[in-house]
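K.L.:
sequence? don't have it. structure:
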């Protein structure tokens, strides 16, 4: 939501949306359930191989309140595929847009909305393989890639057609068949809930900072807007890479949590609406080397006023507003980017090989994604409403079993 002072609220969209955390804040309020440990293959509560049934949540893209649950036959993996028992999914702001019928960026004009299973990010266990030559074996813990066919390099329209949670059925279900190439091995030290946070938030943050090549880190400064999943992951990645970090929020409570994660500087943009000036003061008028720009039209001009010469602005969201400004309020990108020789880059997510690169970095630094709250499978709608409300710090997770 855009505020009159040009600031944004703390919801973050990861569009197609992903390091130590130097301390792990676990704000899980999971109805007193025990967290599932890595390699725990306990039978699912809502979907069982024994009954050959899968329970899943379906949306007609007509509102969170209209999510419905249905049961379908257990699918069988074909050659080149595996069947995964899903243990946990993490939610992204994109998922709420899909469910509310607002995620139409890649729809062809006149395309009718069709029922689908929402949510792109999951962690689970391989329970069946389609052929003997599969790179996966039964019992492997895996996480999904967002764009299933995007394996390396630049993203193209064909890759967008393989996005989980739209246009393809997503992961808010007990079991799902995946192509063998659409999975990455889950880091062994993470719980399923933590690992489910990696595909969009983690990879997007990684690409926003290191997408144009792994940065030197030392002596560089990163500005992170808001305290949603991508920004908090970016804070962890930047800190682990030796960068100085500045993070913004309208909540002092969230800023205290950011400090506990190792943020070097925090700015409350509600009490400091000219936050770009604060950034320049902090950096001695140099500006920041990288900005994770989540605000969009309402904040981009401020980002352009506090980025360093030769700096990078990674555009990953637009929570301050979906519409471009008109007239005198329009940002003159040509002039402002030229003024400081800025690189402005849109980040959809990242290919599988960069996801694997990020996982190696996470394992090296033992980074644990920040999980704000865990909901039960029956509480999927409540989880989405909670995320849409913007009160979370880090990630919101639904335990599927």
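P.N.:
Received it, and whenever you're ready, just let me know what you need. These numbers were taken from a predicted model, which means no experiment stands behind them.
K.L.:
CA only for contacts and neighbour counts going forward, please
P.N.:
OK.
K.L.:
end to end, how far does stretch 334-354 reach?
P.N.:
In stretch 334-354, first residue to last residue: 30 Å (CA to CA, to the nearest Å).
K.L.:
so what touches that stretch?
P.N.:
With contacts defined as CA atoms under 8 Å, 6 or more residues apart in numbering, stretch 334-354 is touched by 14-18, 145-147, 150-155, 182, 184, 200, 203-204, 207-208, 304, 307-316.
K.L.:
rerun at 6 Å
P.N.:
Outside stretch 334-354, the residues that touch it by CA atoms under 6 Å, 6 or more residues apart in numbering are 15-17, 150-152, 204, 309-316.
K.L.:
got the contact list for the closest residue to residue 229 other than its chain neighbours?
P.N.:
Spatial nearest neighbour of residue 229, excluding adjacent residues (CA to CA, 6 or more residues apart in numbering): residue 394 at 4.3 Å. Counting by CA under 6 Å, 6+ apart, residue 394 touches 228-229, 232, 370-372.
K.L.:
before we go on, here's another structure to hold up against the first:
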């Protein structure tokens, strides 16, 4: 079996297409899945570059989509031929997060082997059914960024029709959030440093766009666009470098979904303004299996499809895909199929 492995201490030069032993037949409660696609997320890039240390030889990638080839004794949720997609926190079935969710010890591609492989044998609870009619590449976008956007808007912020949502950037989380918010009848404002990407966002339904490079005080610009009210929900993927502007942009009593750390891990929070606005900052990392099932039911109902900006073919192309991701030149998701 072929798999893409990372040799410590990490770095894209230490990615190797390896021949490993076949995982064999599934045991009780397990399924054997032929994996056909993955999608890239910032978390995967941190692991690949060695910024998040992992095992000496780790099979990468949290996202995986494929076909069930065999089911073990006692498995009733899946049958041979079912198209499935992986879970980011396979041990988190439902309810509130707990300690093992916070440390990534069971997250595929980090604390456990991931899905950059031809075959895996895992407990059936590590997967959900994929959306009906989706390609493997499309389904692979759900595990991390797709579910993060869904949880942020629907599970935590409880977005409703007529609300205004601000999304930072045009990566996978923000573009999926744009799609979900528009499907729910919300107004969407989105930022980017690229006018070309902003034009693409408008074709997806973005109501207002802001180039944060030419408008560095974009928090005030959001206030101006909302007649001084501010955004009901902010999808904050930048972290310390953008959080102050997000606090300016959010409405009094609004919700900031703190998802990413693209600008660093520590910074200054404008606490006085945050208190005055009585706004909520909710940190989150992806979601649980039940939320993924809810998201997929919504996708089957609405017909939304992910935006895949770049598609690579073959496990050996993963390093090139990571290089593109690191450049920041992508729009939406980057996928690899095999």
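P.N.:
Cool, got the structure. No experiment lies behind these values; they were computed from the predicted model shown.
K.L.:
what about the closest residue to residue 55 of structure 2 other than its chain neighbours, distance to residue 52 of structure 2?
P.N.:
Leaving aside its chain neighbours, residue 55 of structure 2 sits nearest to residue 8 (7.0 Å; criterion: CA to CA, 6+ apart). Going from residue 8 of structure 2 to residue 52 of structure 2 by CA to CA gives 10 Å.
K.L.:
of these two, who's got more company?
P.N.:
residue 8 (18 against 15; other CA atoms under 10 Å).
K.L.:
OK, contacts around the counterpart of residue 263 of structure 1 in structure 2?
P.N.:
Taking TM-score structural alignment as the criterion, the aligned counterpart of residue 263 of structure 1 in structure 2 is residue 206. For residue 206 of structure 2, the contacting residues are residue 188, by CA under 6 Å, 6+ apart.
K.L.:
so where does residue 206 of structure 2 fall, helix or strand?
P.N.:
Assigned by DSSP states H and E, residue 206 of structure 2 falls within no helix or strand.
K.L.:
quick one: map the residue nearest to residue 229 of structure 1 onto structure 2.
P.N.:
Match for residue 394 of structure 1 (TM-score structural alignment): residue 332.
K.L.:
what ranges does the stretch 201-338 of structure 2 have for its helices?
P.N.:
Counting by DSSP state H, counting those that start in this stretch, residue ranges of the helices within the stretch 201-338 of structure 2 are 218-225, 243-249, 271-277, 289-302, 318-327.
K.L.:
so the longest one matches what in structure 1?
P.N.:
When helix 289-302 of structure 2 is aligned against structure 1 using TM-score structural alignment, it corresponds to residues 352-365.
K.L.:
what's the mean distance for the matching stretch versus structure 2?
P.N.:
Following superposition, stretch 352-365 of structure 1 is found to deviate from structure 2 by 1.0 Å on average (mean CA distance after the TM-score superposition for structure 1).
K.L.:
so what corresponds to residue 226 of structure 1 in structure 2?
P.N.:
Residue 226 of structure 1 maps onto residue 169 in structure 2 when the alignment is built from TM-score structural alignment.
K.L.:
quick one, what contacts that match?
P.N.:
By CA under 6 Å, 6+ apart, the neighbours of residue 169 of structure 2 are 191-192.
K.L.:
repeat that for 7 Å
P.N.:
190-192 (CA atoms under 7 Å, 6 or more residues apart in numbering).
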